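Predicted model and sequence follow; I will ask about them next.
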Amino acid sequence: MENFEPAVTWSPPSRSQTSADEVPSAAAAPAAARPTEDSPLRANTTTGQFGRLMRCPRELWFVYAMKMGESFAYFSMSFILVLFLSEEYGFSDREAGWIYGVFGLLSSLVGLCVGSAVDNLGVRASLVLGSTILTVSRVLLCLTYSSHITVAVLLVGLPVGASLGIPLLSHGVRRYTSEPTRALAFSIFYVIMNLAAFLGGVTSNIIRHQYKKGLDLHIGNAVFHLTTYRILLSVGTCLSVVNMSLACCIREIVVVRHDAQPEEFKTRRASPVQITYEVLTQARFWRYCGLAAIFVGCRMNLRHMDATLPKYLTRMHGPDAPYDLIISLNPMLIVGLVPLATVFAEHIQWPITHFLQIGCFLSSVCPFALAVSTSYTAAVCSIVVLSLGEAMWSPKLYEYSVTVAPEGREGTFIALDTAPVFLSKLATGGISGTMLERFVPRDDPERRNPLLMWAIIGCLSMISPILLWSLHHIIFRIEDYRGSGSQRAIVHQQHASKGPADEAAGASQ
């Protein structure tokens, strides 16, 4: 934790103590007290934070580059996954939906199994191993035409690789930044993820229109035919190879102070049982799990963009419907909205609960736009409202998740904590396939009732804001924010809601 008290301080006298002619000018102030880039007067400004961020170790920028590559590979695959399974392997809507959902669930279960191994291996070894497994899995996904191998890759290879690599990227941001730059660093991290998702959607649309018949690759005397979907998957595979190379260049270090050299991070090795027990016995872990579980309904709308919207749009508007461009509006808006939301949060100093509640409500109410009309305009409006809400709640929740994680136990904490996140994928996969077969069948247009389908989805997602509003006094505690940028806001919010008797009781505890 950094101490921002200056070695020499200077405060201008008040008007009652000094005349106007005697008030010191900026030039007369001691040099150590002038608002330089490293002074406390600029410690919390966006410009000062960005200046410090530029001096972070190279590992931070490697993490950003790896996040860009992995997010592009993941989102470009998720945009087409259910269509890929149905069109190339003949899976029904329900089967494709459940494969999508079980893929998310197994990512969580595998994370539970390897979380302690990640803590023992450290950031570098875990990223190298995870990116290698992801690369091999994506190569198989591009080349095989066996449905059994494809399902095995989706349910084994990708979950194992993702569990070893993806959570460590966010904790790399934590380790390679100091306290005053961490909020900005996570905002950039989140923007990079959404920029990659946007590029994935645009690339998907370009490839679908330029290579409708696929592409023949001639390697020696052999000819490999890549379908449209496999061309897009191969782009993500190439980026996985780049990530594997970058992972080898990362050092096991931690930034303690912005004005000091990074220190070597010593991995806290322990048995899996001991690590898991250490995490499970912390009350803040269970409070955060409750918060993550509440957001399952809200997160389901993000997953419906992958699992439901592509098939819905192609069946209502034809195979050339630009579902990938419409979906990519979300990350494009997030790229611009998240920095604005970060600056806005710093300016008004709202408690974090306000951002989570308002953002959760907006992201949960967005399906009702599609319950009014089947037009492209309704789809765009739904994405815009979803994005406005996500820009408010997601970065705050993301930053908080790594802030409350114990140092050296991030892998186990996040593995246990992300179970509700992946449960949203399982729920979305099952609901999506059932809803599509029931309300938007592929071969029976007369039975279609898409407006009712989206109304039901909207009602299910509204459970999240209702629970969040009802339980926020139980979930949010001051001690969980200790040392984070959100502490002052939550303290302000809790003190404002207490009377003198409550404050006295709290002091006695």
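It's in.

Could you use CA atoms for every contact and neighbour count after this?
Noted.

which SSE is the residue nearest to residue 372 when sequence neighbours are not counted in?
Closest residue to residue 372 apart from its sequence neighbours, by C-alpha to C-alpha, 6 or more residues apart in numbering: residue 451 at 6.4 Å. Using DSSP states H and E, residue 451 sits in helix 450-461.

From the contact counts, what lies against that helix?
Contacts defined by 3 or more C-alpha pairs under 8 Å, 6 or more residues apart in numbering; DSSP states H and E place helix 450-461 against helix 296-307, helix 352-365, helix 367-370, helix 419-439.

Give me the next element, helix or strand, following it.
helix 463-475.

Can you list the buried residues in that next one?
463, 464, 465, 468, 469, 475 (16 or more other C-alpha atoms under 10 Å).

and here's the other structure:
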Amino acid sequence: MPLYTETSNSLRVISSSPSNIFEIYTLNIILSFDYYIITLLLPLYYSTSFGLSDLHAGYIFGCTGLFLSILSFTIGHIVPEIGCKRGLVLSTLSVFSGFMILSMCRSFYISLFAILGLICFGIALSGPLIGIGVKRYSDSTNRSTSVSILMMGTYLAGIIAGTYVDIVWNFFEDKAVIFDIIFSTAAGASGLGFFIAVTLKSNEKLEGNQLTSPNSVIFTKKFWKFLIVIGFVTLLHSVCFEQLDATFPKFITRVIGDKAHFGIFFGIYSANMLIGALAFTPLTFKLSSYTLIMLGGSLGALASFMLFLGSTNLNFIAFALLLSSGECILVPRTLDYTMKVASEGEEGVYLAVCNSPYYFGMILTGIISGKLLENYCPEYGDKSCFFIWKVVSVCAICVVMLMGIFKYCISHNESQAETGDSREIRN
């Protein structure tokens, strides 16, 4: 109970924060909805609309991650120059333009430009900006709770996206119409985000006034140790958690058929993350963020093994619940860990790197997903679909073991970071 009391006290402090932080939370929900839409539908979109094979659709999924990664690293250097408000306006406008093009065009190459150019740019730009906004309006006493609330918004967007996709997918027969409707909705959401970003009040606290040169950040021992940690997190995302988007929809439709309600399981997954993000927050008062990252990865490995056991709804639900429990621990605590490592003025670079597991991991995810589906779960021919999840589970366990072995070499002194954060002003 004392742990939950500390969380409750943090919530009271956050509730009295300036309105800016709640507008940032809202923008996070909108842009997360757009991100979930594109990652959930991307392989199906290219296989259905353009007749691409599983492997080639997987390559495009991987290329999306590559572009997001490159843009994320690049944007980390320019975020301090453009500021939070201008950056969020540019981000929402870019995502809006990309989805509008997708909803109207039937060209393969134009669709690639819309996704790899406009949408990827907007999403990659928004990550560091939203993270900076949350850090500037929190301190070490309520930061874990602030991050958990931020991630709850992300997971709420996942619930909405998964449920909406499932309803539209099963209501309409024409797949082209389905994609047009969903992409138009995503464009409308980012249009609303653009309006919120334009009306966002800019002030010194949000924009910051002490910026550190990127070169002085990346040539430090602290940064490279942090980069190794993020490398492990990237592996966990690519071999385990991202398979929900890249592999699970095709896996379940080939095991059950066209009426497989993969969107419902995605909704269960997101609903549990929404609850767990705050429910697991009290653990941060007793365990380090690094230890909790390892715990999240272990739950993800166990979740994948559940699918190896069979195609019952109970196994699918167990998979969704365990995987979401792992991710709602791993993702907020990775962001929490990043904020503890990054000093004031360094957030742009560190938060850009922190976002790379979701993007860079998509490269490996796309390749792994395409290979596993074509070898073990092809659309036609002999299938051994459940073996896919045994491979995923073993790979995830290996990554967690490596994190445990190298923990004392690469983990950051989090208690020292929290002491340094005590200088920050609470508004």
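That came through fine. Note that the coordinates shown come from a computational prediction; the quantities given were computed from them, not determined experimentally.

TM-score of the superposed pair?
Scored against TM-score structural alignment, normalised by the length of structure 2, the superposed chains reach a TM-score of 0.92; 420 aligned residues with a C-alpha RMSD of 2.5 Å.

circling back: next, the mean deviation of the helix holding residue 451 of structure 1 compared to structure 2.
When structure 2 is overlaid, helix 450-461 of structure 1 sits 1.7 Å from its aligned residues on average, using mean C-alpha distance after the TM-score superposition for structure 1.

Taking helix 352-365 as reference, get the angle to that helix.
Angle, helix 450-461 of structure 1 to helix 352-365, by axes from the mean of the first three to the mean of the last three C-alpha atoms, to 10 degrees: 160 degrees.

quick revisit: can you lay out the helices and strands packed on helix 450-461 of structure 1 as JSON lines showing distance to residue 244 of structure 1 and mean neighbour count?
What follows is those, written out as JSON lines (distance: least, C-alpha to C-alpha, whole Å; neighbours: other C-alpha atoms under 10 Å):
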{"stretch": "helix 296-307", "distance to residue 244 of structure 1": "26", "mean neighbour count": "25"}
{"stretch": "helix 352-365", "distance to residue 244 of structure 1": "35", "mean neighbour count": "23"}
{"stretch": "helix 367-370", "distance to residue 244 of structure 1": "38", "mean neighbour count": "24"}
{"stretch": "helix 419-439", "distance to residue 244 of structure 1": "25", "mean neighbour count": "23"}
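
between these, which gets nearest to residue 276 of structure 1?
helix 419-439 (14.4 Å; C-alpha to C-alpha).

any idea of the angle the closest one forms with helix 296-307?
Going by the same axes, to 10 degrees, helix 419-439 of structure 1 makes 60 degrees with helix 296-307.

Any chance you could list what contacts helix 419-439 of structure 1?
93-105, 107-109, 289, 292-293, 295-297, 299-300, 303-304, 307-308, 311-312, 447-450, 452-453 (C-alpha atoms under 8 Å, 6 or more residues apart in numbering).

before we move on, what about stretch 405-424 of structure 2?
Against stretch 405-424 of structure 2 from outside (C-alpha under 8 Å, 6+ apart): 136, 138-140, 222, 225-226, 228-229, 288-290, 337, 340-341.

which of those residues tops the neighbour count?
Greatest neighbour count in the contacts of stretch 405-424 of structure 2, by other C-alpha atoms under 10 Å, goes to residue 289: 26 neighbours.

looking at it, that one is touching residue 335, isn't it?
No: using C-alpha atoms under 8 Å, residue 289 of structure 2 makes no contact with residue 335, being 9.1 Å away.

picking that back up, looking at the contacts of stretch 405-424 of structure 2, spot the one nearest residue 5 of structure 2.
residue 140 (16.1 Å).

tilt between the longest helix belonging to structure 2 and helix 356-376?
The single longest helix within structure 2, with elements called by DSSP state H, is helix 19-50. Orientation of helix 19-50 of structure 2 against helix 356-376 (the same axes, to 10 degrees) gives an angle of 20 degrees.

Where in structure 1 does helix 19-50 of structure 2 align, residue-wise?
Aligned using TM-score structural alignment, helix 19-50 of structure 2 spans residues 58-89 in structure 1.

Average offset of the matching stretch relative to structure 2?
Counting by mean C-alpha distance after the TM-score superposition for structure 1, stretch 58-89 of structure 1 comes out at 1.1 Å.

Quick one: distance of that stretch to the chain centre.
13 Å (C-alpha atoms, centre = their mean, to the nearest Å).

Which residues does stretch 146-156 of structure 2 contact?
14, 25-26, 28-29, 32-33, 134, 138, 270-271, 273-275, 277-278, 281, 328, 331-332, 335-336.

Correction: the previous question concerned stretch 444-455 of structure 1.
367, 368, 370, 371, 372, 373, 374, 435, 438, 439, 440, 441.

buried stuff in that stretch?
Buried-residue list, stretch 444-455 of structure 1, by 16+ other C-alpha under 10 Å: 448, 449, 450, 451, 452, 453, 454, 455.

Out of those residues, flag the one nearest to residue 382 of structure 1.
The closest of these, once distances to residue 382 of structure 1 are taken by C-alpha to C-alpha, is residue 454, at 10.7 Å.
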